[in-house]
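> Below is the sequence, then the predicted model.
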Amino acid sequence: MIAWFQTFPTWVQTAILLTASNVFMTFAWYGHLRSLQGRAWFVAATVSWGIALFEYLLQVPANRIGATELSLAQLKIMQEVITLLVFVPFVVLYMKQPMKLDFLWAALCMLGAVYFIFRNQG
């Protein structure tokens, strides 16, 4: 890993890599619904697999770094929070769907999950 990146705390390194990974994942999973709508499903699947490669190239190191200090449950909840933080702008800005109050309620539920998973951390 790049030396300056290793100066960040483990949770920050993990969050940065998971966020970048999640951008690729979101486009791999949902981007084809807008950009490849008129193409055959196997074309969309092939493009999605290509995008997903970059997701895995970031996600695997993120989880390996995070697992040195975080539990698997903490890593999973961190990933889910990041997923929501990436997905909402994607839906509104790229997919051109309206902002919904339900996104706020989902975020509040995720805050509860963060509290319960991280509350006993020393």
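Structure received.
> From here on, just use CA atoms for contacts and neighbour counts.
OK.
> Please go through the protein and pick out the longest helix.
Using DSSP state H, we find that the single longest helix of the chain is helix 41-66.
> Included below, for side-by-side comparison, is a second structure:
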Amino acid sequence: MSSLPHIPVVWQTTLLLTASNVFMTFAWYAHLKNLNDRPWWIAALASWGIALFEYLLQVPANRIGHSEMSLGQLKILQEVITLTVFVPFALFYMKQPLKLDFLWAGLCILGAVYFIFRSP
């Protein structure tokens, strides 16, 4: 997998993973709002259709990122992005209330970022 030489690998990976996470968040949760009155298998088919686009971004992101990051670093980066995408999705799209638990979860993930990216 080739990467764009003028954009640092970590940024390429972050941008692709962020875009893929937007698709995956919608694939996993939007059916709870939009297809709640339909059979589960229709929601599953719609989710799989959305998830295809997630995979078209996620696979190259991880291949590019793995050229400079460890597997653990890629996973923690993905978790940070997941929370960063999920909180606005929950608040603005799903109309969920803001909870202090989002902050605590974010702080825990920041701790994970510190430990996984610190020098050996």
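Good, I have the coordinates. All values derive from a computational prediction rather than experimental measurement.
> about what we covered before: report the mean deviation for the longest helix of the first structure after fitting onto the second structure.
For helix 41-66 of the first structure, the mean deviation from the second structure after alignment is 0.2 Å (mean C-alpha distance after the TM-score superposition for the first structure).
> Mind checking what helix or strand follows that helix in sequence?
With elements assigned by DSSP states H and E, the helix or strand that comes after helix 41-66 of the first structure is helix 72-89.
> Just the residues contacting that next one, thanks.
15, 18-19, 22-23, 26, 63, 66-67, 99, 103, 107, 110, 113-114, 117-118 (C-alpha atoms under 8 Å, 6 or more residues apart in numbering).
> one more time with 6 Å
Ile117 (C-alpha atoms under 6 Å, 6 or more residues apart in numbering).
> Just give me the mean distance for it relative to the second structure.
Helix 72-89 of the first structure sits 0.1 Å off on average (mean C-alpha distance after the TM-score superposition for the first structure).
> That helix to helix 41-66, inter-axis angle?
130 degrees (axes from the mean of the first three to the mean of the last three C-alpha atoms, to 10 degrees).
> Just the buried positions in helix 72-89 of the first structure, please.
Using 16 or more other C-alpha atoms under 10 Å as the test for burial, helix 72-89 of the first structure gives 74-75, 77-88.
> Same check on stretch 31-42 of the first structure?
Result for stretch 31-42 of the first structure [16+ other C-alpha under 10 Å]: buried residues 31-32.
> end-to-end on it?
Stretch 31-42 of the first structure has an end-to-end distance of 14 Å (C-alpha to C-alpha, to the nearest Å).
> how close does the residue positioned nearest the centre of the first structure sit to Ala52 of the first structure?
Closest residue to the average C-alpha location of the first structure: Asn22 at 3.0 Å, with C-alpha atoms, centre = their mean. Applying C-alpha to C-alpha, the value for Asn22 of the first structure to Ala52 of the first structure is 10 Å.
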